[in-house]
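Novice: My questions concern the predicted model and sequence given below.
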Amino acid sequence: MPEGDTVWNTARVLERALAGDVLTGSDFRVPQLATTRLAGWTVAGSGSRGKHLLLRLTKTGETPRTLHSHLRMDGAWRAYAPGERWSGRPAHLIRVVVRTARSVAVGYHLHEVALIPTADEERLVGHLGPDLLGPDWDPAEAVRRISARPDVTVAEALLDQRNLAGIGNLYKAETLFLRGVWPWTPVAKVGDLTGMVELAQKLVASNRGRWTQTTTGSLRRGTTSYVYGRRAQPCRRCGTAIEKADTDERITYWCPRCQPRTD
């Protein structure tokens, strides 16, 4: 699942490709927007909120609009030059195409695609907690939200976008490893939630602006994570085999020695 830094990077790709330009055409391959035409609208900018993408549009005499999309597990946006072959994904996965004189942006396997008045963005993203990469980032507020459900496991609390927006399975697993916390520890038994959310924010922010995600500081293949994606491999700290649990897309990796079980 794309995490906050990937979504932030995608928003920057769309910003560079489209911002300030007038759309010359659009093609929506989702039923609710199949007849929508955006030619003549200007791309005011592109932003992200947690894992949500927001492409903002303006047109003289019209109410500003926002094209909203969510990448979920396998969505992606790609930008191409006019006439360039679209090589990002199979054509049957295309959901949105927007064109300007200098760029074509293609959205593959997008979810929750909606075109709404920009003033109504909060209706789609207002439930989210502080954005790890946004100007609203507030560790105290994130901790307050997490602490409101003390019996929830800390792994679930970190993934809950209503608590803090932008963490997925990778940063969840890596944050818990670096803090030495067993993923199924109840929130009430976690000693330093502030330190935990601040570390998570630093990990996500450190990868902003690049596509290779690392929590170890190394960009070499096979060395970018401590536990994520390393089932049965030796822990980089103690040598114990990394374990993995996989339930309903909630993939968790941990070191049973560095993150001892608590009951």
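Specialist: Ah, there it is.
Novice: C-alpha from now on. contacts and neighbour counts both.
Specialist: Fine.
Novice: what sits against the residue lying closest to residue 136 once chain neighbours are set aside?
Specialist: Excluding the flanking residues, the one nearest residue 136 by CA to CA, 6 or more residues apart in numbering is residue 130, at 5.7 Å. Residue 130 is in contact with 136, 137, 138, 139, 141, 142, 163, 164, 165, counting by CA atoms under 8 Å, 6 or more residues apart in numbering.
Novice: Weed out the non-buried ones from those.
Specialist: When burial is judged by neighbour count using 16 or more other CA atoms under 10 Å, the buried members of the contacts of residue 130 are 137, 138, 139, 141, 142, 163, 164, 165.
Novice: All the helices of this protein, in order from the start?
Specialist: Using DSSP state H, the helices of the chain run over 4-18, 122-125, 139-147, 154-159, 169-179, 193-206.
Novice: With residue 91 as the reference, name the closest of the ones you listed.
Specialist: Across the helices of the chain, residue 91 has its closest neighbour in helix 4-18 (19.5 Å, CA to CA).
Novice: got the angle for the closest one vs helix 169-179?
Specialist: 140 degrees (axes from the mean of the first three to the mean of the last three CA atoms, to 10 degrees).
Novice: got another, please set it beside the one above:
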Amino acid sequence: MPEGDTVLQAAKRLHTALAGEVLTRSDLRVPRFATADLTGREVLDVTARGKHLLTRVEGGLTLHSHLRMDGSWKIYAPGERWRGGPTHQIRAILANEHRTAVGYRLPVLELIRTTEEFKAVSHLGPDLLGPDWDPDAALRNLLKDPARPLGEALLDQRNLAGIGNIYKSELCFVLRVTPWLPVGDLPADAAARLPLLAHKLLDANRDRPARSTTGRARPSERLFVYGRAGRPCLRCRTTIREANQGDGSRERPTYWCPGCQQGPIA
């Protein structure tokens, strides 16, 4: 599931494959930009901003994409079979002599002026894996609405950018509170630790091929609670539970341990 760490990894792969090379093929399969042609332009840079990807191209243009729940960019060598999904799911193709980048199921894909990137990302809070990371600002943002459930506040990219549904559940577990606890009810020490802990977890996984919040390598033990409903807690052996929690746009599966985490539940 794309979160800040996996989006950063995607940006690095795209940058390695495309930056410094001239595009020999450009195909944007969304109605608004279907006639746009970037062929002949050099790709200057690919960078991540929270969960957003910015591919900067010669001539002052930026291809802005967002993976959301199941979008992806795949890189292929010449002649390699494309395996990212059926053809009708392809939204973008960018190719040079050596590599082809194919974007599948991209819910957001737009071509904008590089000078106007702020219109796409200015709403974001401090980026957990970016140069603008500011834990104090992130905490102030989270505490602006003290009645809001912690899980919802963590998913709001306007507070801090990069946390998705997995890290939401994992952070609440490590802090020993449920995702439904109002932000204002967080113990002072937990509130102070929250931004630093979030940064620590994402930073530890920025280069890992398989995400782990527990520090364990075994696939069934890489995460404390996410995706482990019905299994025993790795800490106290209580059965992990699952319920849906809204984030202002949709209900998302949320996991917690009734034995380790204190606070209201769904």
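Specialist: Everything's here; your move. Quick caveat, the model's predicted, so the values are computed rather than measured.
Novice: follow-up on the earlier one: between all of the contacts of residue 130 of the first structure, which two are at the greatest distance?
Specialist: Among the contacts of residue 130 of the first structure, 136 and 163 lie farthest apart (CA to CA), at 12.8 Å.
Novice: so who does the residue mapped onto residue 254 of the second structure from the first structure touch?
Specialist: When the first structure is aligned by TM-score structural alignment, residue 254 of the second structure is paired with residue 252. Residue 252 of the first structure makes contacts with 169, 173, 183, 228, 244, 245, 246, as judged by CA under 8 Å, 6+ apart.
Novice: wait, isn't the fifth one in contact with residue 256?
Specialist: No: the pair formed by residue 244 of the first structure and residue 256 falls short of the contact definition of CA atoms under 8 Å, at 10.1 Å.
Novice: Let me have the contacts of residue 130 of the first structure in a markdown table, extended by distance to residue 232 of the first structure.
Specialist: Formatted as a markdown table, the contacts of residue 130 of the first structure follow (distance: CA to CA, whole Å):
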| residue | distance to residue 232 of the first structure |
| --- | --- |
| 136 | 39 |
| 137 | 35 |
| 138 | 36 |
| 139 | 34 |
| 141 | 37 |
| 142 | 33 |
| 163 | 31 |
| 164 | 30 |
| 165 | 30 |
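Novice: From residue 133 of the second structure, how far off is residue 161 of the second structure?
Specialist: Noted for residue 161 of the second structure: a distance of 9 Å to residue 133 of the second structure, by CA to CA, to the nearest Å.
Novice: ignore the last one, residue 13 of the second structure
Specialist: Taking CA to CA, one finds residue 13 of the second structure at 22 Å from residue 133 of the second structure.
Novice: the strands in the first structure, which residues?
Specialist: Under the criterion DSSP state E, the first structure contains strands at 25-28, 42-49, 52-58, 65-70, 76-80, 94-99, 104-108, 111-117, 243-247, 250-254.
Novice: And the ones you listed: which comes nearest residue 237 of the first structure?
Specialist: Closest of the strands of the first structure to residue 237 of the first structure is strand 250-254, at 12.0 Å (criterion: CA to CA).
Novice: distance from that closest one to the second structure after superposition?
Specialist: Once fitted to the second structure, strand 250-254 of the first structure is off its aligned match by 1.1 Å on average (mean CA distance after the TM-score superposition for the first structure).
Novice: and the angle from that strand to helix 169-179?
Specialist: Using the same axes, to 10 degrees: strand 250-254 of the first structure against helix 169-179 is 30 degrees.
Novice: tell me, how many neighbours does the closest residue to residue 1 of the second structure other than its chain neighbours end up with?
Specialist: Nearest residue to residue 1 of the second structure, sequence neighbours excluded (CA to CA, 6+ apart): residue 69, at 6.2 Å. Neighbour count for residue 69 of the second structure, taken as other CA atoms under 10 Å: 14.
Novice: that older thread, tell me which of the strands of the first structure sits nearest to residue 198 of the first structure.
Specialist: Across those, residue 198 of the first structure has its closest neighbour in strand 42-49 (18.0 Å, CA to CA).
Novice: for that closest one, packing partners?
Specialist: helix 4-18, strand 52-58 (3 or more CA pairs under 8 Å, 6 or more residues apart in numbering; DSSP states H and E).
Novice: out of those, nearest to residue 115 of the first structure?
Specialist: Closest to residue 115 of the first structure of these, according to CA to CA: strand 52-58, at 9.4 Å.
Novice: Can you find the partner of the residue nearest to residue 1 of the second structure in the first structure?
Specialist: That one, residue 69 of the second structure, aligns with residue 73 by TM-score structural alignment.
Novice: what's the closest non-adjacent residue to residue 203 of the first structure?
Specialist: Nearest to residue 203 of the first structure is residue 215, by CA to CA, 6+ apart, at 6.2 Å.
Novice: Quick check, that neighbour in contact with residue 174.
Specialist: Yes: judged on CA under 8 Å, residue 215 of the first structure makes contact with residue 174 at a distance of 7.1 Å.
Novice: what is in contact with these two at once?
Specialist: 225, 226.
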